[in-house]
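A.B. asks: take a look and give me a structure for this.
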Amino acid sequence: MTELSEGRSGALAGAHLTPLVGPHDVRAVPAGQLAAMARDIRTFLIEKVCGTGGHLGPNLGVVELTIALHRVFDSPRDAIIFDTGHQAYVHKILTGRAAGFDHLRQAGGLSGYPSREESVHDWCANSHASASLSYADGLAKANELRGHRERSVVAVIGDGAMTGGMAWEALNNIGASQRPVVVVLNDNGRSYAPTAGALADHLHTLKHPGAHIGAFDRTRPPNLFAQLGFVYLGPVDGHDTGALQGILDQARLLRRPVLVHAVTVKGWGFGPAEKDEADCLHAVGTVDAVTGRPAPATGPPAVSWTNVFGQALLEVADEREDVVAITASMLRPTGLYPMAVKYPERVFDVGIAEQHAVTSAAGLALGGFHPVVALYSTFLTRAADQVLMDVALHRLPVTFVLDRAGITGPDGASHHGMWDLSLLGMVPGMRIAAPRDSGQLRSLLREAIAHEAGPSAVRFPKGTAGPNIEALRRTGSVDVLAESGILDVLLVSYGPMTQQCMEAAAQLVEQGIGVSVVDPRWVTPVAQELLDLAARHRLVMTVEDSSRSGGLGNALAQHLRDHAVTTPLHSLGLPRAFLTHGTRKDLLTEAGLSAAQIIYAVLRARAGKPLTPDSSTDGIAT
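C.D. replies: Below is the predicted model of the structure:
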């Protein structure tokens, strides 16, 4: 591979390239130098992403495709939208942002997804799958209404994201129009895992030798996209810049809905990614730029929340044949892989289709099974209607397991699991648990699956599960973790914030302030024992790694009012805002959720002062 250097304005310059400031420079590169340019970009990506962490495999697979897009289309005049957005790193390089990769996904640094704040070439900050085609449909309509008929709109979507229902809603509309929308189907045969289902079978037919199907060739088997109104072009080698450029130029000139079928290899050009059958190094932490492996652990191996859940679910599945599991194209990331290996017939990966996953779970429950739906917290919000109307309305025993709840860190605003509790808290009959440690995760998962009168949810954060925090005693369903004998302050915590509360309580007790720390275990329904404890203290403070709007603090305050409990209650939690990317520790501190900040809030509350000088209903604390 050729060496990379940095050109003016921090833009990328390879051994044979002039410095790239924007797409106009990409179009000026002679055709004979494009292969060297692609090699330079891959070298750059491997070195930078292995050093900072980020989405490596998806970006290595779209280097030539992105170069070709910027040589054919005139961004930002022509809108280029990347579905999910985690494969937009090459796009960022070609639009003059290479210098930012030294701080990729770090506080104040480059976002790991498209960002309207970063560049006019990023039309939307999309990072949830299957949305690009709807954006494209709307932009094409806007161009038509404004008389910009010469402009094109391009949506780059993977075969994994194409399995999402929203993508098909958009295809239905785009195909019936005559607007110039170019859908580039980046077909690498997988999302996190290999793409499954009827769409994958159809794409295989289109790629198979002898099965090339033209849009109007009635002698061939039917082409689904052609039947939906698209001109189908392809399949084309997604790693041949010249071939891509030719077919994309043809699509641009047609001035109507076109689907370009580009066949790529995820992780292309980096041996460790190509050989990684699990996820092609889809998303990596800091890893070796030669082997693709993390640095050897220096201490005892850390146990992630996800792994604890996976093993705990397998134990329950061993005991109960009616327990089944569903995920949306995230078998390994959500911890279902161990169960899928042992009980493949009882684990269902439905593709990137959270709405379908939830209602399919409802059908399984109607059929006498107890489904466990394992999703990232941020993705459950896409299926809010299905949770409400398809599961809860029927009081069905479905357990939702929400990984990456609360602050997740470097993936930023779209991936923080901040809203699940607020949304699920409104669902009638929904029981929500938040384990403070791995022992409680095992216990609460069993309790959730044992609940047959309606839906339940178990939420836990990203990262490593800390040491178990043993309870002094349990009253009802509430664990009392610390008590000093003086009933001054009741700290109510759940989930991972319990450790900070314990640290804060110890220091407050040293200052002569009586503090009790309790973990309700079940956030909803609010336990009567929690109300009784609140009534016996002079001040109640809730601490949660969730949005304060609709969180535990709000629910407990409402119950205190309903039961005429007059103890003042203050809540600490995440603000009603879109939080940026950074480390989990730093973002929690910014939200006022460190042990020191909890102490500060307690002292101000006891003095009758606002918890922060500029407290408001949307602030960190009131």
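A.B. asks: from here on, just use CA atoms for contacts and neighbour counts.
C.D. replies: OK.
A.B. asks: ok, now which ones touch the spatially closest residue to Val323 that is not a sequence neighbour?
C.D. replies: Spatial nearest neighbour of Val323, chain neighbours left out: His370 (4.9 Å); criterion: CA to CA, 6 or more residues apart in numbering. Taking CA atoms under 8 Å, 6 or more residues apart in numbering as the contact definition, His370 lies against 322-324, 364, 397-399, 449.
A.B. asks: measure Asp279 to Arg584 for me?
C.D. replies: Separation of Asp279 from Arg584 (CA to CA, to the nearest Å): 24 Å.
A.B. asks: please give me the structure for this one as well, since I'd like to look at both together:
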Amino acid sequence: MLENLLNTIRSPEDLREIPEDKLPILAQELREFIINIVATKEGHLGASLGVVELTIALHYVFDTPKDLLVWDVGHQAYGHKILTGRQEIFHTNRQLGGISGFPKRDESEFDTFGVGHSSTAISAALGMAIASKLKGETEKQHIAIVGDASIASGMAFEALNHAGVTDTNLLIVLNDNAIGIDPSVGALKNYLTKVKTNGEPTSDNIFEALNLDYTGPIDGHDLNLVISELKRLKNVSGPKLLHLITKKGKGLRQAEENQVVYHAPGKFNALTGDLNPKNENALPPKFQDVFGKTIVELATTNEKIIGITPAMPTGSSLKFMMDEFPDRAFDVGIAEQHAVTFAAGLATQGFTVFCNIYSTFLQRAYDQVIHDVCLQKIPVIFCLDRAGIVGEDGATHHGIFDLAYLNCIPNLIIFAPRNAVELRNIMYTAVQGLELPIFIRYPRARGSILDWQRTFEKIEIGKAEILKEGTEAVIICLGPISKNALAAISLLSTEKQQTIGCIDMRFLKPLDETMLHKVFNKYNNVITLEDGTVKGGLGTSVVSFAAAHNYTAKIETLGIQDVFPEHGTVDELMDMVGISIEKIKQRLLKS
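C.D. replies: As a prediction, this is how the structure comes out:
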């Protein structure tokens, strides 16, 4: 029988009052609490279940928030949030107006550094440690909790390289569970596997070679042992690393056995652990699956096609190609910079390379996009998954900047497929041969077409499409967001509908200037609509075109203004930023 210890904790100070022999009971309660909430509210499950003992131990041993904990890949931090005063509001996790699914500095003093992506914790914690040294705060502890395969990222190695030559009070906790969202890959993973198998580090310990005081590996679910080691390491000077072995999904059988699915399983039965049944056969496919199945179809008849993703084979659906053509599909781990330049290198040797990266993660490889791809006109085919507003993952994951940050780069093509057929056809078009790299952006969403596997048709580069004629005003859209425009128009009176036109530009770059000339010669009111930032995107390009050609039509730009949208459903967030069906309709009524 559980003792309801969790309900007595409002802060880590309360946690430290619990006798150490009672902490395993608390760990069980914390696991059950996380399972029960995520089962009904959805969210990230496996990662937080895997660090329950570690989370309790960290707050039990260290004087948080005075001592600073920095989490890596923030979806490990559910237990941390619950133990630091957010238990009563945890049911609002990832919901509009609720708490974030990731550590967030303005949410709690215990969230020392915001993190949604990976491999930032060591750099941030090292910066904090050096700051403490400069201020003479010699007793302050700085702990980076690195997990879910993020240790293999380039930024983590850069930070390790620096940390090893500093005299700082820095502890790196390596939460080694051999999986990120998908299983870990690469030589470092193999090295860590050998360490775990042997039960002790080899003579050429990679961390000791970087001048870190190494301890481990130890069982990360042995709470007493973890507490003992953390207490000991508090008194060890200099940079140090504690290697823990944990199991992602610990405490829920299905999450342990199917770690990929239970990373973020959606709603499930909290008592049995079984996923809620879904009938997806009758639904149009996700854009991700259209990509995955189409690249397999193309690769079947073209042995020069290569697929690359940085640690997202399941999420991006490149897993289909990895299963069919394992020698031509690569998961390079959490290494976006490497993925881009690796793709460029392959492309220089005559291969047709699809590089699939979430839009928000491509930001991490911006220099490589500019210098290693576009400057050299290397025709890599980039598929930007999760473009636009993504929903509950919030500000760190929205793919709203790609249009703007790509638009200013020379020597590239930007295309937004309106539906599954267009995604399929632009992939086919790119395989036929392009002289420039192309960036194909699509949302985290289902399409609207069931019979999408049609005969391939080549798309004319830079060609817009008229979706509806009008007489007085026109909405200029880009890709999938056009469905909101058409739906909004359909809600108007029949007479009003006839006055509003709608055009899908499809290509942000090159712009269909012939179409834009027709637009400005016909309409006095022009509205641009995009699922991205207004600054630098479609709206900016249309306004610049009109100014360059002395057109005097009234132009209004709809899109995401100069803000970071928070977390909520896609529909809620679109309404907040003014690009929902209802908000577009309200705008049209003013025309």
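A.B. asks: about what we covered before: looking at Asp279 and Arg584 of structure 1, which one has more neighbours?
C.D. replies: Looking at Asp279 of structure 1 and Arg584 with other CA atoms under 10 Å, you find the greater number of neighbours at Asp279, namely 22 against 17.
A.B. asks: that one against Ala193, yeah?
C.D. replies: Yes - under the criterion of CA atoms under 8 Å, Asp279 of structure 1 lies in contact with Ala193, with a separation of 5.8 Å.
A.B. asks: which residues do those two both contact?
C.D. replies: Shared between the contact lists of Asp279 of structure 1 and Ala193 (criterion: CA under 8 Å, 6+ apart) there are no residues.
A.B. asks: returning to what we had before: map the residue nearest to Val323 of structure 1 across to structure 2 for me.
C.D. replies: His370 of structure 1 maps onto Thr352 in structure 2 when the alignment is built from TM-score structural alignment.
A.B. asks: same question for Ala98 of structure 1.
C.D. replies: Mapped onto structure 2 by TM-score structural alignment, Ala98 of structure 1 lines up with Gln87.
A.B. asks: now that match. Nearest residue, chain neighbours left out?
C.D. replies: Spatial nearest neighbour of Gln87 of structure 2, chain neighbours left out: Lys81 (7.2 Å); criterion: CA to CA, 6+ apart.
A.B. asks: so what does the lengthiest helix in structure 2 touch, helix or strand wise?
C.D. replies: For structure 2, the helix with the greatest residue count under DSSP state H is helix 23-41. The elements that helix 23-41 of structure 2 packs onto, with contact taken as 3 or more CA pairs under 8 Å, 6 or more residues apart in numbering; DSSP states H and E, are helix 52-61, helix 78-81.
A.B. asks: between helix 23-41 and the longest one, find me the angle.
C.D. replies: Comparing the axes of helix 52-61 of structure 2 and helix 23-41 via axes from the mean of the first three to the mean of the last three CA atoms, to 10 degrees yields an angle of 120 degrees.
A.B. asks: for the stretch 451-591 of structure 2, what spans make up the strands?
C.D. replies: Counting by DSSP state E, counting those that start in this stretch, the stretch 451-591 of structure 2 has these strands, from start to end: 465-468, 473-477, 500-504, 507-509, 525-533, 554-560.
A.B. asks: for Gly101 of structure 2, see how far away His397 of structure 2 is.
C.D. replies: Using CA to CA, which is the criterion applied here, His397 of structure 2 is 11 Å from Gly101 of structure 2.
A.B. asks: who are the contact partners of the most centrally placed residue in structure 1?
C.D. replies: Nearest to the centroid of the C-alpha atoms of structure 1, with distances taken as CA atoms, centre = their mean, sits His415, at 4.2 Å. His415 of structure 1 makes contact with 378, 408, according to CA under 8 Å, 6+ apart.
A.B. asks: what does it correspond to in structure 2?
C.D. replies: With TM-score structural alignment as the criterion, His415 of structure 1 matches His397.
A.B. asks: helix, strand, or coil at that match?
C.D. replies: Secondary structure state of His397 of structure 2, per DSSP: H, G, I helix; E, B strand; the rest coil, is coil.
A.B. asks: quick one, what contacts Tyr551 of structure 2?
C.D. replies: With the criterion set at CA under 8 Å, 6+ apart, Tyr551 of structure 2 makes contact with Phe520.
A.B. asks: how about the one 5 residues further on?
C.D. replies: Under the criterion of CA under 8 Å, 6+ apart, the neighbours of Glu556 of structure 2 are 526-528, 539.
A.B. asks: which one of those residues is nearest to Ala270 of structure 2?
C.D. replies: For these, the residue nearest Ala270 of structure 2 by CA to CA is Thr528; the value is 45.2 Å.
A.B. asks: what about the aligned partner of that closest one in structure 1, neighbour count?
C.D. replies: Aligned by TM-score structural alignment, Thr528 of structure 2 pairs with Thr542 of structure 1. The local packing count at Thr542 of structure 1 equals 25, with neighbours defined by other CA under 10 Å.
A.B. asks: which residues touch Thr542 of structure 1?
C.D. replies: When contacts are counted by CA under 8 Å, 6+ apart, Thr542 of structure 1 is found next to 491-493, 552-553, 569-572.
A.B. asks: and the residues you listed as JSON lines, adding distance to Thr334 of structure 1?
C.D. replies: Supplementary listing: these in JSON lines, determined by distance: CA to CA, whole Å:
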{"residue": "Leu491", "distance to Thr334 of structure 1": "31"}
{"residue": "Val492", "distance to Thr334 of structure 1": "28"}
{"residue": "Ser493", "distance to Thr334 of structure 1": "25"}
{"residue": "Leu552", "distance to Thr334 of structure 1": "25"}
{"residue": "Gly553", "distance to Thr334 of structure 1": "28"}
{"residue": "Leu569", "distance to Thr334 of structure 1": "35"}
{"residue": "His570", "distance to Thr334 of structure 1": "34"}
{"residue": "Ser571", "distance to Thr334 of structure 1": "30"}
{"residue": "Leu572", "distance to Thr334 of structure 1": "28"}
